[in-house]
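Trainee: using only what follows, build the 3D model:
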Amino acid sequence: MATIHFHGAAQQVTGSCHLLESSAIGTVLLDCGIEQGGSENEFYDKQFAFNPQSIDAVILSHAHLDHSGMLTKLVRQGFHGHIYCTHATKALLAVLLKDAVSIYLHDLERENIRRARAGDSPLPAVIDKPDVDKVLSLCQSYDYLERISIGKAGVLTFRDAGHILGSAIVELALTERGERKVLVFSGDLGNPDTVLMKPPVPLYHADLLLMEGTYGDRDHRDYGKTCDQFAAILERAKQQGGTVLIPSFAVGRTQELLFHLGCLYHEGKLNGWQVFLDSPMAIAVTEIYDRWASLLDKQAMHHLAKYRYESLEAFLPNLHLTPDAEQSMALNRIQGGAIIIAGSGMCTGGRIRQHFKHRLWRTDTTVIFVGFQARNSLGRLLVDGVKRIKLFGEQIAVKANIETLGGFSAHAGQTQLIEWQQHFKNNPRTVLVHGEAKALEALAEKLWQDHQVKVHIPQLGEQMSF
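Mentor: Now for the predicted structure:
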């Protein structure tokens, strides 16, 4: 009998981490992500509820930090097993983890200067750059649909989740005492309406289904209407003569935004705008997307061909890349007509916070949120209407126009989640993870009312056998 322990993303959206124990494969983690919502340094303060040296392997659904970000701390504390992932996920990990560690070390250095001035002892680093190299050396990457032997009697298969490049649904077959059981872990399921990614692959059999429910309580705004809303917001901002700030996740969301901005350019709707991609990580990730274009949706590629797409620079000629800190700081001198895309997506770190410091108090600034904002994150506070925030030790008034676009989400909405779950023919035991309690409860109620599917919503630290 296998046992699963829920050590993260249980009635919360971030921090995906589930520990699976089985005689077929040993002790394996499904994801090992950071719990977002605080500062970059606070991500790594969380202690593991298990001994990292006891973990035999990690199966990684995708590269987003709330699924992968604690891998550096895991290896720092003694993990040395295989990390199973797709090829594209490994390529993205090299960028995301290096960036996350660099931000952490920079913030730690600044904190230790502050502590030295106060006469306090410095804080030691809990992770460092060599830990990223160790993570990458442990990664074993595979194609979708490849059958991978794991442990003594396990077979792992990755299937396209349609969320970001390389994102995977994990299908894990375990044979214990002659009995075969199948666990399916959805990871993050993509929104079929998004442009660049393929729809999530349907599966038809599982004994235990771990399914995400980030948007379990609602559907997304119509995609076409969202595109129209985006264009209308930009037009209003243009009339104000101000600047648009878009906090964006470097992986997936940024590339979708650049696609839409390119389309708006070719439709003549970006006249007078200059677009700045102010994120070294997003720039590097966009290059990886170009290299792995074969995994993207064929319809999107056909759409790009209509505009004679040859390169991002040709597709969006008014795009400027600002990888250097000096180039980023120079953006503060721009008075208007700028669309600045910067990380991080939930405003918990990265350059977007510097732009907020210089522009959030201005009435001619427009901030557009295009992704989920976790509870307690700065992005969530702004979406919820906070009037004042504290940044870099200063009080900043929030006078900017705050806008939210729901249709660009990279997550499946409620209807799409239910449709994907209904592909399973044998009515598997279904467990909802990766969602706030309200969203998971709404999804559970809808599944029961409409399809008589009874689900379980685990608490953090809970364990169950199957």
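Trainee: use CA for all of it now, contacts and neighbours both
Mentor: Fine.
Trainee: quick one: Ala342 from Arg333, how far?
Mentor: Counting by CA to CA, to the nearest Å, the separation of Ala342 from Arg333 is 16 Å.
Trainee: higher neighbour count, these two?
Mentor: For Ala342 versus Arg333, the count of surrounding residues by other CA atoms under 10 Å is larger for Ala342: 29 against 8.
Trainee: check the gap between the more buried one and Arg180 for me.
Mentor: 47 Å.
Trainee: again with Ala168
Mentor: Relative to Arg180, and taking CA to CA, Ala168 is found at 22 Å.
Trainee: same question for Gln395.
Mentor: In terms of CA to CA, Gln395 sits 59 Å off from Arg180.
Trainee: what of His423?
Mentor: From His423 to Arg180 the distance is 20 Å (CA to CA).
Trainee: over to Pro130?
Mentor: From Pro130 to Arg180 the distance is 40 Å (CA to CA).
Trainee: ditto for Arg218
Mentor: 36 Å.
Trainee: and what of Ala173?
Mentor: 7 Å.
Trainee: mind checking which of those two has more residues around it?
Mentor: Ala173 (22 against 13).
Trainee: my guess is the more buried one meets Glu179, correct?
Mentor: No. Contact criterion CA atoms under 8 Å: Ala173 and Glu179 do not qualify, at 10.2 Å.
Trainee: which strand or helix spans Gln140?
Mentor: strand 139-142 (DSSP states H and E).
Trainee: pull out the buried positions in that strand.
Mentor: By neighbour count on 16 or more other CA atoms under 10 Å, the buried set for strand 139-142 is 139, 141-142.
Trainee: quick one: contacts for the residue lying closest to Gln12 once chain neighbours are set aside?
Mentor: Closest residue in space to Gln12, ignoring its immediate chain neighbours: Glu436 at 4.3 Å, by CA to CA, 6 or more residues apart in numbering. Residues in contact with Glu436 (CA atoms under 8 Å, 6 or more residues apart in numbering) are 11-13, 214.
Trainee: the structure of the following sequence is requested for comparison with the preceding one:
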Amino acid sequence: MKITFLGAAKTVTGSCYFIETSSCKMLVDCGMFQGSSKEETLNEEDFPFNPSELNYVLLTHAHIDHSGRIPKLYVDGFKGEIIATKATKELCEIMLPDSGYIQESEAEWKNRKRQRAGKPPVKPLYTYKDAVDCLKLFRSVKYDEMRNLTEDIRVRFRDAGHILGSSIIELWIREKGSEIKVVFSGDLGNKNIPILRDPTIIEDADYLVIESTYGNKVHGKSKDRVEDFVNIINETIDRGGNVVIPSFAVGRTQEVIYDLNKKREKYDARYDKFFNAPVYVDSPLATSATEVFRRNLDCYDEEAREYIENGDNPLDFPGLRFTKTPEESKALNEKKESMVIISASGMCDAGRIKHHLKHNLWRSESTILFVGYQAEGTLGRRLLDGAKTVKIFGEEISVNARIEMLEGLSGHADKEGLMSWLQGFKKKPEKVFIVHGEENVMADFSEAVKENLGVETVIPERGQSFVIGARGAMDEAEKLIPDVSFKRLAVIDILETLKEEFDFLSDEIINDLKQDKEDEEVDKLRARLKKLESEILDVLKQMG
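Mentor: I've put the predicted structure just below:
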């Protein structure tokens, strides 16, 4: 068989692995790239294969960076089966149409600008209807159930403990008289994560494809996480501010609600302020996803089941409120009382969260509390990296609010969790392919795997293929993705860097000009800037 790494290769988003055997072609995941303009541009590229020839998509979980390009795959001709757990299927039924709506809205916004510039309109990546139509291809499978795809290919989905319905995929492929087993970790959850079971231990594999999001970091301890969470909220309420939690609508939001409910059970005087402040979930998608959580109790761990058996709803508590309409969302920013606002998107690049950031970032009494991974190039990452000002809806906003990150609430296993899961293999993989991580993190994690497990590791490039079989893995020299794609992305990367540099230098020069300067110095600066402006305009005209 041959496996080609088309996404989450030396980056965190866009998970997609193309598998070819003598009798079958399939994908494991078909995710959307998120983050910088360079990353997001990848979503527009044609698939480097014929989608109509694909037989299956095996989907590890519903997060958009793993499922978000499935509607495009459908539009481009895919008519095979999408196999996922029941909970993943139900979450995709709300997440993919929501993504389609976002694609249409973004295209509409771009086209208004293009129309004013006399340029032809662009099409959305896919529409709401495309996303709804692709749902008919989904087929549900139960955890731990062996399923035959062909006479020579078997698959089994195991619990990954990352979000509701998330899976580790075990794939057995028989070719030329011998069988090999390839395991895809998907996104692995933390141990003792709220609601969900711990990731299933896999005992054997010939080859392993493993995520590495937090492959060189260790999360805080669970007890510290809970205490820190309450302390941050109480301190913010004392200052008269709001706690704004950018949260992924599926997974983190429900886990935060669950944690808040547990704190109510262990109520003491320290939580007076906390429980007197309303908690708003301001995301229509999160509201729908919470209903899916309530319908899939079979995915819950023992603790969550015990709550239910005792008549408690672990996803509800007094003071929890769900907003439904845009008007209700806007009204939150007009209230004088302190509150906790949980809102999507988790990386702050779309949705209602941007409005709440606009109204709270400049307030020194408010807190922005991150509970999930922030990809490079996103607004959330810029805030965590210490940005002093950010642009939201074209307006420059000063960052005066307290910025905090509670990695212990992350749905991804840290370095210790990943290594612990790897050590569960009784038969160690012959080769471990490391994906879904930033380059420096992957390099560190790769060294840790080699040192602790004594197995060979590979950090694949995007488009790199490997022929794997009973005799080992061989790198294919020819890449499916043409060099012109990488050259185009390199240009976009340069433009992104220039944009950041211009923003920084602009602030520096403006501050400098506020000081006393000789007219001659100002004239020289103006002449140099005019020359630079002319050169940039020449480049843009040639591009147009």
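Trainee: how close does the strand holding Gln140 of the first structure sit to the second structure?
Mentor: When the second structure is overlaid, strand 139-142 of the first structure sits 0.9 Å from its aligned residues on average, using mean CA distance after the TM-score superposition for the first structure.
Trainee: touching, Leu315 of the second structure and Leu260? I think so.
Mentor: No. Assessed by CA under 8 Å, Leu315 of the second structure is found out of contact with Leu260, at 9.0 Å.
Trainee: what kind of secondary structure is Tyr17 of the second structure in?
Mentor: Following DSSP: H, G, I helix; E, B strand; the rest coil, Tyr17 of the second structure is assigned to strand.
Trainee: quick one, what contacts it?
Mentor: Under the criterion of CA under 8 Å, 6+ apart, the contact list for Tyr17 of the second structure reads 3-7, 27-30.
Trainee: so which of the residues you listed comes closest to Lys428 of the second structure?
Mentor: Nearest to Lys428 of the second structure among the contacts of Tyr17 of the second structure is Ile3, at 19.6 Å by CA to CA.
Trainee: so which strand or helix has that closest one?
Mentor: Element membership for Ile3 of the second structure, per DSSP H and E: strand 2-7.
Trainee: the helix or strand harbouring Tyr84 of the first structure vs the second structure, mean deviation?
Mentor: Per DSSP H and E, Tyr84 of the first structure falls inside strand 82-86. For strand 82-86 of the first structure, the mean deviation from the second structure after alignment is 0.8 Å (mean CA distance after the TM-score superposition for the first structure).
Trainee: mind giving me the packing neighbours of that strand?
Mentor: If you count contacts as 3 or more CA pairs under 8 Å, 6 or more residues apart in numbering; DSSP states H and E, strand 82-86 of the first structure packs onto strand 57-59, helix 129-138, strand 139-142.
Trainee: one step back: distance between the strand holding Gln140 of the first structure and the chain's centre?
Mentor: 20 Å (CA atoms, centre = their mean, to the nearest Å).
Trainee: top strand in the second structure by residue count?
Mentor: For the second structure, the longest strand by residue count, based on DSSP state E, is strand 167-175.
Trainee: give me the neighbour count for the closest residue to Asp219 of the first structure other than its chain neighbours.
Mentor: Using CA to CA, 6+ apart and skipping residues adjacent in sequence, the residue nearest Asp219 of the first structure is Gly413, 4.4 Å away. Gly413 of the first structure has 23 neighbours, counted by other CA under 10 Å.
Trainee: now which residue in the first structure aligns to Tyr258 of the second structure?
Mentor: Under the alignment by TM-score structural alignment, Tyr258 of the second structure pairs with Phe259 in the first structure.
Trainee: that match: neighbour count?
Mentor: 19.
Trainee: please apply the same query to Glu287 of the first structure.
Mentor: Residues lying near Glu287 of the first structure (other CA under 10 Å) number 13.
Trainee: show me what it lines up with in the second structure.
Mentor: With TM-score structural alignment as the criterion, Glu287 of the first structure pairs with Glu291.
Trainee: that match and Pro284 of the second structure, how far apart?
Mentor: Taking CA to CA, one finds Glu291 of the second structure at 11 Å from Pro284 of the second structure.
Trainee: check Glu151 of the second structure too.
Mentor: Taking CA to CA, one finds Glu151 of the second structure at 43 Å from Pro284 of the second structure.
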